[in-house]
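*Asks:* Predicted model and sequence follow; I will ask about them next.
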Amino acid sequence: MLGLGFGGGQGPGTKRLAAMTAYLDEMDAVETPNPLPKTPMRRIMAAYGPKMLELARERTAGAQTYHVNVAHTAQAREILGPDAFLGVEHAVLFESDPDKARAVAREHLNIYLNSPYNIAKFRRLGYSEEEIAGGSDRIVDDLVFWGDLDTIVEKPPCPCRGRSRSCRGAGDRDRAGGVRDAVLAHARRGTPAPGRQHLIRGSCGSGDSCGGSCPMRTWRRRR
């Protein structure tokens, strides 16, 4: 799988959507004497805004997001449609004391709360200038899930909260068990140490849209 996206170092006047469209055009136009791979290369895009998500839907196999809230995941799934891949990375912190947890989370988020393109993203997500500038409890709690293992397991970024068809019954075991496995894998065996941060990735693979109501049916380990 090939991941594509913009960082923060593009030149002045660069239009991200136009530049990414042109880049995809160039990729598609490349001719090579080498044989094509037996399995076609899937490409996904780092996409946040509606227009970039639409481009990901039209030109790639899906999108990956990072530091977004539950509402954004629902919006992304709606734009991408039921079959596209949607990978969501989310920070978790093994710390149950609210003051300590939020202090560590703010340190982790500091660079993102002060970079222009992330600030624009957070504005679109509905956070005020004051919340972004000060790292409010609301934005911190939305972007970094903290607590003990059982608390974190109950907070996958899934708007359906287990109410959709695929998150009930056997799906409950897949959802909670997958999150627990991912968290423990990053904790390097045993009980997670307090204050340790990890990133976990949720994905909704093609071919299963959770009845259209759950963007995040299964969780997969990120090694």
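*Replies:* Right, received. Where do you want to start?
*Asks:* hey, let's count contacts and neighbours off CA atoms from now on
*Replies:* Fine.
*Asks:* The chain: strands as residue ranges?
*Replies:* 2-4, 43-46, 62-66, 85-94, 144-147, 197-204, 218-220 (DSSP state E).
*Asks:* Adding mean neighbour count, write those strands out as JSON lines.
*Replies:* Shown next, in JSON lines, are the strands of the chain (neighbours: other CA atoms under 10 Å):
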{"stretch": "strand 2-4", "mean neighbour count": "14"}
{"stretch": "strand 43-46", "mean neighbour count": "20"}
{"stretch": "strand 62-66", "mean neighbour count": "24"}
{"stretch": "strand 85-94", "mean neighbour count": "23"}
{"stretch": "strand 144-147", "mean neighbour count": "25"}
{"stretch": "strand 197-204", "mean neighbour count": "22"}
{"stretch": "strand 218-220", "mean neighbour count": "22"}
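*Asks:* Make CSV from those and add distance to Arg124 to it.
*Replies:* Below are these laid out as CSV (distance: least, CA to CA, whole Å):
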stretch, distance to Arg124
strand 2-4, 22
strand 43-46, 16
strand 62-66, 14
strand 85-94, 17
strand 144-147, 18
strand 197-204, 22
strand 218-220, 26
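*Asks:* okay, now the one to match up with it:
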Amino acid sequence: MTDSSLTRLIGAWVDGWVVSRGAAEPVAVSWGFTVDVGLPRHTSRGVLTARAESSVREAAGASRIPGHWLKVFEEPEKVLAWLGPDWTTDEPGFLMTAGLRRTEAVVPSGHRLKAWTRGGVTRALITTEDGSFAARGQIALGSVTGEAVVDQVETAPEHRRKGLGSVVMRTLQNAAVEQGATVGVLGGTTDGRALYESLGWRSVAPLVSVFYDAKPE
């Protein structure tokens, strides 16, 4: 993928993510975007479209605030060496994309699927027959680029390897296609990567997530 294509995909991910999470509008800066999130342990985030060491250091220098996160699309070893000890890494991830098309979502026996759309976000929830949580996820179309961004896909540990994640993803993708989306974007974890790849998604860049956590001297 070219640098310009990756930059556009990162912008699409940010655009849809803020809709999905109800965050503030992204603000463009020299190295990417800043977003006010408004949570106690996630007050804001910087998402870098630039991947050079100088850009990462600049973003970190402007963001030394507790609760601020940085999202960098570069190899973890490089990013952590550039940032220093005041930044703590979260689990490694990947920026992934796929062409979207309608596919059948078959709910396994003993489970129920409910999907609804509100505020530009479609959510899918799978429960057991008694209403216990089994799996979920959501998808949002960005207000600018039109790609659909998959977010917060989760399956309860006791319900994994039953195909529920695939049902959630297919349900979300079908909803996005009905709204006119043809391309999907997501930030996936190592645990979720196999699921996404089985559904035709591909990784286009590593995703490093770090937050500012200065240790008292």
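*Replies:* Received it, and whenever you're ready, just let me know what you need. Quick caveat: nothing in here was measured; it's all calculated off a predicted structure.
*Asks:* quick one: TM-score?
*Replies:* Once superposed, chain against chain, the TM-score is 0.28 (TM-score structural alignment, normalised by the length of the second structure); 88 aligned residues with a CA RMSD of 4.7 Å.
*Asks:* now the helices for the second structure?
*Replies:* 3-21, 53-61, 76-83, 164-178, 190-198 (DSSP state H).
*Asks:* typed the wrong thing, it's the first structure
*Replies:* Using DSSP H, the helices of the first structure run over 16-29, 50-59, 70-80, 98-113, 116-124, 129-134, 137-143, 149-153, 170-186.
*Asks:* what about Gly192 of the second structure, distance to Leu186 of the second structure?
*Replies:* Using CA to CA, to the nearest Å, Gly192 of the second structure is found at 11 Å from Leu186 of the second structure.
*Asks:* Which one's more surrounded, these two?
*Replies:* With neighbours defined as other CA atoms under 10 Å, Gly192 of the second structure and Leu186 compare such that Leu186 has more, 26 against 16.
*Asks:* by contact count, what packs against the strand ranked longest in the second structure?
*Replies:* What stands out as the longest strand in the second structure, according to DSSP E, is strand 202-212. For strand 202-212 of the second structure, the elements it packs on are strand 68-72, helix 76-83, strand 87-89, strand 93-99, judged by 3 or more CA pairs under 8 Å, 6 or more residues apart in numbering; DSSP states H and E.
*Asks:* Just put the ones you listed in CSV and tack on mean neighbour count.
*Replies:* Shown next, in CSV, are those (neighbours: other CA under 10 Å):
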stretch, mean neighbour count
strand 68-72, 23
helix 76-83, 15
strand 87-89, 17
strand 93-99, 21
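*Asks:* now the ones you listed as a markdown table including distance to Arg202 of the second structure?
*Replies:* Listed next are these as a markdown table, based on distance: least, CA to CA, whole Å:
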| stretch | distance to Arg202 of the second structure |
| --- | --- |
| strand 68-72 | 18 |
| helix 76-83 | 19 |
| strand 87-89 | 23 |
| strand 93-99 | 5 |
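*Asks:* For Gly46 of the second structure, give me its contacts.
*Replies:* Gly46 of the second structure is in contact with Gly32, Phe33, Thr34, Val35, Ala59, His68, Trp69, Leu70, Lys71, counting by CA atoms under 8 Å, 6 or more residues apart in numbering.
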